[in-house]
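Novice: Generate a structure from the sequence data that follows.
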Amino acid sequence: MTKVAPVGIRFHHGSLSVPAGVVHTTPLGYDRDSVPIGAPLTLSASTELVHRLSGCGKVVVAFEGKLGDTLLALSGVRAVLDWLRLRSVRVAVRAVGPYAGLIARTGLLTRPHAITPSGRLAVIGDRIGVDARGSTAAVSLVLDPATPPCWSTDGRAHPDLPARHYLALERRLGIRLPATTPFAPTLATGPNNLVEELRSIGWLGGLTIAAITATSWPERKDYTAQRYTALAEYIAEAHQSQARLLLIGGNPGDGLRITAEAPRRYVQVLHLDGMPADHLSDLFPHCHLIVGNDTGLTHLAAMARDGRDGVGPPVIGLYARHSHSKWRTGLPHHHAVATTLSDRMHQGDLCPVRDAITPDTDVHMDAFPPTALAQIGLELLDGVSP
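Specialist: You can find the predicted model right below:
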């Protein structure tokens, strides 16, 4: 559900369905629920794209830019591969670049040497990755987060980027593809030596909260270690138990750095700076609650799923300026707490950067009082919808 918090911020549950009439959308052009999987759409396919993809035997997934943009665009890769499977086109799929290991966790890639590469090459990725590897490709698909609009069909809006990318390619490829909401692939996790070491020394025992301080825009998006610690203290005091707070920071320039603070009454704090994304993917499912700004590691936390039961902890994203609906995975456990400005960006499908919108007030992370976030976290931990 969506709920106005006492301090004026708004909570948006990850499973909330957005009616098409309350946000600005672009009609998809067909009633998706009424079209059988594999059936042609009423829209004409992109003839050239279909022709070129049909002759491809190799697909290279190439992302070099931001982690968050990459993770939210993987549904576009999924759409192309779903189309190739429906057309019985056999391809070898591999990933290159800094995120190849993470992309391998989605199950989208073929096993090495499982298919003998033949036919032409298709490259799918962001602009940097495609430019670096697409000169010999028969098809180059750039998945730009600014390009796909907020689609609407069957009376509902599809505002999250994974849905935008998937449906945009479905329209271009001209047949009803199999995926339904949520469109984002998830990341499989498994045993990890660093995670097991943290467990062995007691950092994953009891109530464990992960908070993401890493951001490329700290003056605007850093909620700060102090506020996260206060949030964890409120939650732990309410539970009358001690909590472990894992503060996930960026790369300090000298690799992985782990430091512990002196124990507090209700919270023990551990700083994890520069922890590689694949290790974090294995760590996040062992937490009970994750809070972060709208950055790549928060999206990573939502997409990381425990290999044993396929579930993950609730994730709360903090949205002060950008649309809380566009910059989420669309997964039902990925929630948002948003300011009024973020709500307006969501309603109008706007971007303060792309559309050069100057806020009426200087909105920062201090819009989210730790007490209000702690109450939302408590209700999610207790299985109550805030």
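Novice: When you work out contacts or count neighbours from here on, use the C-alpha atoms and nothing else.
Specialist: OK.
Novice: And the closest residue to V4 other than its chain neighbours, how close does it get to P313?
Specialist: Using C-alpha to C-alpha, 6 or more residues apart in numbering and skipping the chain neighbours, the partner closest in space to V4 is R10 (4.4 Å). Relative to P313, R10 is positioned 21 Å away (C-alpha to C-alpha, to the nearest Å).
Novice: do F284 as well
Specialist: 8 Å.
Novice: Run a quick neighbour tally on R156.
Specialist: 17 (other C-alpha atoms under 10 Å).
Novice: another one to check against the first:
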Amino acid sequence: MPAATELVDRLNTCDEIEVSFHGKLGDTLLALATVRALSDWLALRTLSTTIRATGPYAHLISRSGLFTHTPPDARPGIGRRAVIGDREGIEASGAGAEVSLVCDPAAPPCWSSDDRAHPDLPARYYLALERRLGIRLPATTPFAPLLVSQRSRLVEELHTTGWLEGMTIAAITATSWPELKDYTPRRYIQIASHIADAYQTQVRLLVIGGDPGTGTHISTQTTRSGVEILYLDGIPAIDLADVFPHCRLVIGNDTGLTHLAALSRTPNGSGPPVVGLYARHSHSKWRTGLPHHHAVAAALSERMHQGDLCPVRDAITPDTDIHMDAFTPAALAQVCLDLLNGVR
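Specialist: Okay, the predicted model is just below:
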């Protein structure tokens, strides 16, 4: 694989890599494999280069272990700098950089080698940069770096009040496209009721909502079926990254917090299975590639997977308007029960 000479030459002169993501959370998390590829390349070249994170997700993505440990009051270097990030991040931080690497989820193709396809976005990013750098990098699938959880005040409070004891399930309703991707609390409650009946036990359901614009809001509810519900709205992503690994199962729509749940693990690598619901976009591309990250896909999502298409980018009008209605709570409950029982 011939290297992109100009890119390699410029990176060789940089003593600092700035990672700057300012766009959507999900896009940011799946693009961290590009940072991993660059980190692996720097290690092979034995280059003394600082990698630091800036932007709104800096503290969260620093948990990936890809960044150089620097004192909190350390100032940016004055040498040559490369910037890697999404388009918003490059616009914010790219001025004066020696070279900029843009992570565009529409760009990297699906790669294959040794009769195996690598369709998930982290694999696409890693292998695409590997090709541009012109050298075989050491990482193997899965390419997505994990985010290590910590003991936080929110986790301590949930443990103290019993919300993380027994059968605790997290359900994600937060999304930037609610009319198409929100599975709704009502359906998640039905899933929890099916699981409670199957196990003959109490189920605690954490309903993770978005930010309503009024900050954090927490409330509780008890259903007739005995499911205890805790609504968590407007909780920062970094705090949810500490909560997810303590659940028995996480289920959510194809959105950034679901990807975050799949990437967030305890320091010993443990954590729950995560189920993503894919009604429109490719279930294979928009996933972390981690073995515990599963997908339930509608017919349109499967067609997007087969053709490596995007309904937005390729302006594909669906031939049906059912969206999340394609997934019945009873059928999803059975998927969840299989995962909880170790069947899948």
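Novice: which residue numbers in structure 2 go with stretch 124-141 of structure 1?
Specialist: Stretch 124-141 of structure 1 corresponds to residues 84-101 of structure 2 when matched by TM-score structural alignment.
Novice: so how far is stretch 184-199 of structure 2 from its chain's centroid?
Specialist: Its chain's average C-alpha position is 24 Å from that of stretch 184-199 of structure 2, according to C-alpha atoms, centre = their mean, to the nearest Å.
Novice: which residues in the stretch 151-300 of structure 2 form helices?
Specialist: 153-160, 178-181, 185-199, 237-243, 256-263, 299-307 (DSSP state H, counting those that start in this stretch).
Novice: and those, which is most packed in?
Specialist: Most buried of those, by mean neighbour count (mean count of other C-alpha atoms under 10 Å): helix 256-263, with a mean of 26.
Novice: Identify the residues contacting that helix?
Specialist: For helix 256-263 of structure 2, contacts defined as C-alpha atoms under 8 Å, 6 or more residues apart in numbering pick out 24-27, 29-30, 144-147, 172, 174-175, 237, 240-241, 244-245, 250-252, 273-276, 287-288, 290, 292-293.
Novice: Need the counterpart of E261 of structure 1 in structure 2.
Specialist: If you follow E261 of structure 1 across to structure 2 using TM-score structural alignment, you land on Q221.
Novice: if I pick that match, what's in contact with it?
Specialist: Q221 of structure 2 neighbours (C-alpha under 8 Å, 6+ apart): E228, I229, L230.
Novice: of all those, which comes closest to A128 of structure 2?
Specialist: Closest approach to A128 of structure 2 among these (C-alpha to C-alpha): L230, at 41.7 Å.
Novice: what residues are up against that closest one?
Specialist: R204, L205, L206, V207, I218, S219, T220, Q221 are the contacts of L230 of structure 2 under C-alpha under 8 Å, 6+ apart.
Novice: I'd like the distance between the residue mapped onto the first one from structure 1 and A104 of structure 1.
Specialist: Alignment note: R204 of structure 2 maps to R244 in structure 1; criterion TM-score structural alignment. Taking C-alpha to C-alpha as the criterion, R244 of structure 1 is separated from A104 of structure 1 by 30 Å.
Novice: same check, this time on P159 of structure 1
Specialist: The gap separating P159 of structure 1 from A104 of structure 1 is 26 Å, by C-alpha to C-alpha.
Novice: how about D182 of structure 2, what's its partner in structure 1?
Specialist: Using TM-score structural alignment, D182 of structure 2 pairs with D222 in structure 1.
Novice: wait, doesn't its match sit right on F368?
Specialist: No. Applying C-alpha atoms under 8 Å, one finds D222 of structure 1 not in contact with F368, separated by 11.6 Å.
Novice: Correct me if wrong: S44 of structure 1 contacts G174.
Specialist: Yes. S44 of structure 1 lies in contact with G174 (C-alpha under 8 Å); the separation is 6.1 Å.
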